[in-house]
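>>> Take a look and give me a structure for this.
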Amino acid sequence: MKLFRHIMLGAAVLLAQVSSASAADVKLPVVASFSILGDIVANVGGDRIAVTTLVGPDQDAHVFQPAPDHIKSVARAKLVVINGLGFEGWMERVVQSANYRGDIVVASNGIAVRDRVSDEHDANDGHDHDHHHGKNDPHAWQNPANIVVYTRNIVAALSKLDPAGASVYQKNGDTYIAKLNELDRWATQQFAQFPDAKRKVITSHDAFEYFGAHYQVKFLAPQGVSTDSEPSAKEVANLIRQIRKEKIRAVFIENMSSPKLLQQISKEAGVALGGKLYADALSQADGPAPTYLKLMRYNIEQLLAQMKLN
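Sure, this is the predicted structure:
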């Protein structure tokens, strides 16, 4: 009888250990709207969450078309994290189709929102350059100081959803913020080496307003804030004249944009195309920008290299 009790007690302890381990292995399903945001969420959540990204690496959120698998991912999620500022114009119908009733975290809440700034090449030509974003520029992640705010919002949301992991999320968030601040200090020092006249860049579309304002770099683009726009012939001609007049040599395509337009512009303006910049999406895992921190450092190094040629 005593042996039987020992066996039963041992079995109960083993079962409790297995159940505890199984509970610990269950990760919170979290959906992030696009690849850059997914990486930030993963840094905060660590091993306690499983992140699904709707718009993946090298994909364009501006023209994203949700598929049934995306709807299923949202339906299973315990938390959905979006950028906000009109970036995910398709998210409302995804949430409705998934019958999602959980929290939706707007990561950009609390940042200093910038309006899209029109340059002389896109003013008063009768075209709508705001597209579906309205006046707000949604590309706030291009300033690492804004990602500090994103990170804190994500820490708060995950801690609310999973109080048992709050200390882990806070620690992960603090570690990530330290890396963001280190990146920002380095970038500021690098750009400080160049006079304003050399801090001029041509890109595919207006995705770098936050970056430009933060680091005092002037970005010009033939497209508006959305890649689903087409610039007018007048815009393109004005931009070519500006490149020639200001002797701009930093001309870049973006990872999810067609290079044809900038190839035409660079040819007619007599300047060579620089490297590729990552604006709205990470690269694939084997590319140069598989994480947000690597994306920013890669972009900055590309810009610095081209500015040295000016």
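
>>> make it CA atoms for all contacts and neighbour counts henceforth
Fine.

>>> end-to-end on stretch 134-143?
End-to-end distance for stretch 134-143, by C-alpha to C-alpha, to the nearest Å: 20 Å.

>>> Name the surrounding residues that touch that stretch.
With C-alpha atoms under 8 Å, 6 or more residues apart in numbering as the contact definition, stretch 134-143 has outside contacts at 83-87, 108, 113-116, 146-147, 207-211, 214, 225, 279-280, 296.

>>> Just those: which are in helices?
In helices, judged by DSSP state H, the following of the contacts of stretch 134-143 are found: 146, 147, 209, 210, 211, 214, 296.

>>> Make a markdown table from those and add neighbour count and distance to residue 138 to it.
A markdown table is the format used below for the ones in helices among the contacts of stretch 134-143 (neighbours: other C-alpha atoms under 10 Å; distance: C-alpha to C-alpha, whole Å):
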| residue | neighbour count | distance to residue 138 |
| --- | --- | --- |
| 146 | 20 | 12 |
| 147 | 23 | 13 |
| 209 | 25 | 10 |
| 210 | 26 | 9 |
| 211 | 21 | 12 |
| 214 | 15 | 15 |
| 296 | 25 | 17 |
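
>>> Here is a second sequence; please produce its structure as well for comparison:
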Amino acid sequence: MSALSLVTAAVLSVGVLAGCARTVAGENTAITEDPRPLVLTTFTVLADMARNVAGEHLLVESITKVGAEIHGYEPTPGDLRTAEQAELILDNGLGLESWFEKFVERVSAPHAVVSDGVEPVYIRADAYAGKSNPHAWMSPKVAEVYVDNIASAFEDLDPLHAEDYRANAESYKAQLREVGDRLRADLDTLPPNERAVVSCEGAFSYLARDFDLQEAYLWPVNAEQEGTPKQVVSTIDFVRDNDVPAVFCESTVSDKAQRQVAEDTGARFGGTLFVDSLSEEGGPVPTYLDLLTYDARTITDALLGTRR
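From the prediction side, this is the model:
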């Protein structure tokens, strides 16, 4: 058994894993008719990571859909019915999914926390001061920890294919390193006074730590208090004091307050960044690797005042 525990149930036998297709009336046909063991994740970014590790052996689906607000998500009865068919659920941890603890208590599937072992960045201010910032996947360096944890969970779930999961994980981590190298090369084109990411949500703390950037944000974690006058004034002060040329907002929240910051400071509104959700298949970030690349280029292009 690996160090990563499956915390709500014992590992299922290989015989069960090879069982019949699920039959859940009214649910996703792709899920109910696929005979592979079902693994659920709490959001789309984790699902993409997990699919890269699973290969052909497991069916991986996300509970929340593209564009969903994942922090305060309200699970549906259909989500619970689908979860009852799962062999494993992967969650981020670090306080990201405020809804997940009650959700997982209502289903029998084991779950694994993919951020286990991550060195957290702590939120500095606001009501969340002192708590771990949950957005650890936004650094490709930290994402390697996620991938190792996913592989360990899959090995425990399905020992028969353990070698495949480990090989897939190593291959995917190599891709993460390549993306990280390109990301650093992009960010290194920025002069010192422009090495700052100013976003709506404080989702870039791990990226800022690992790639030597300054960070400021309107609010630390998506919640009820978003874009308050105090938050806007504080962000305006940071942009003015540091002569930051561009500000950004994330795809799953309103950019109204950040556009106000841009207007009041003369900074550009640099565009929409993707954090909590991938895009649809035909969109700009259908995969996690696309997300990292897209965000890095959006940030550098806006701060430099260019478009590629």
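
>>> TM-score of the superposition?
Once the chains are overlaid, their TM-score stands at 0.84 when taken by TM-score structural alignment, normalised by the length of the second structure; 277 aligned residues with a C-alpha RMSD of 2.0 Å.

>>> Which residue in the first structure aligns with residue 97 of the second structure?
For residue 97 of the second structure, the aligned position in the first structure is residue 88, judged by TM-score structural alignment.

>>> Could you pull up the residues touching that match?
Under the contact definition (C-alpha under 8 Å, 6+ apart), the residues listed for residue 88 of the first structure are 33, 61, 62, 82.

>>> Kindly confirm my reading that the first one is in a helix.
No: secondary structure of residue 33 of the first structure (DSSP: H, G, I helix; E, B strand; the rest coil): strand, not part of a helix.

>>> Please say which position in the second structure it maps to.
In the second structure, the position corresponding to residue 33 of the first structure is occupied by residue 42, as judged by TM-score structural alignment.

>>> Doesn't residue 174 of the second structure lie inside a helix?
Yes: assessed by three-state DSSP, residue 174 of the second structure belongs to a helix.

>>> what residue of the first structure takes the place of it?
In the first structure, the residue paired with residue 174 of the second structure is residue 178, using TM-score structural alignment.

>>> how close does its match sit to residue 203 of the first structure?
Counting by C-alpha to C-alpha, the separation of residue 178 of the first structure from residue 203 of the first structure is 29 Å.

>>> measure the nearest residue to residue 63 of the first structure once chain neighbours are set aside to residue 262 of the first structure for me?
Closest residue in space to residue 63 of the first structure, ignoring its immediate chain neighbours: residue 228 at 6.4 Å, by C-alpha to C-alpha, 6 or more residues apart in numbering. Look at residue 228 of the first structure and residue 262 of the first structure: by C-alpha to C-alpha, they are 15 Å apart.

>>> Looking at the two, which is more packed in?
In this comparison of residue 228 of the first structure against residue 262, neighbours counted by other C-alpha atoms under 10 Å, the higher total goes to residue 262 at 23 against 14.

>>> okay, and the helix or strand containing that one goes to which residues in the second structure?
When elements are defined using DSSP states H and E, residue 262 of the first structure is found to belong to helix 260-269. Per the alignment by TM-score structural alignment, helix 260-269 of the first structure matches residues 256-265 in the second structure.

>>> My read is that residue 239 of the second structure contacts residue 264, right?
No: under the criterion of C-alpha atoms under 8 Å, residue 239 of the second structure is not in contact with residue 264, lying 9.9 Å apart.

>>> Kindly provide the distance from residue 173 of the first structure to residue 44 of the first structure.
Distance of residue 173 of the first structure to residue 44 of the first structure, computed by C-alpha to C-alpha: 5 Å.

>>> Which position in the second structure pairs with residue 45 of the first structure?
With TM-score structural alignment as the matching criterion, the partner of residue 45 of the first structure in the second structure is residue 54.

>>> neighbours around the closest residue to its match other than its chain neighbours, how many?
Computed as C-alpha to C-alpha, 6+ apart, the closest residue to residue 54 of the second structure that is not its neighbour in sequence is residue 165, at 6.0 Å. The burial metric for residue 165 of the second structure, expressed as a neighbour count using other C-alpha under 10 Å, is 26.

>>> Mind telling me what residue 248 of the first structure corresponds to in the second structure?
In the second structure, residue 248 of the first structure lines up with residue 244, judged by TM-score structural alignment.

>>> tell me the helices in the stretch 1-150 of the first structure, going along the chain?
Per DSSP state H, counting those that start in this stretch, the stretch 1-150 of the first structure carries helices over the ranges 2-25, 35-45, 68-76, 91-98, 144-161.

>>> Is it possible to get JSON lines of these that adds distance to residue 134 of the first structure?
Supplementary listing: those in JSON lines, determined by distance: least, C-alpha to C-alpha, whole Å:
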{"stretch": "helix 2-25", "distance to residue 134 of the first structure": "43"}
{"stretch": "helix 35-45", "distance to residue 134 of the first structure": "21"}
{"stretch": "helix 68-76", "distance to residue 134 of the first structure": "26"}
{"stretch": "helix 91-98", "distance to residue 134 of the first structure": "16"}
{"stretch": "helix 144-161", "distance to residue 134 of the first structure": "20"}
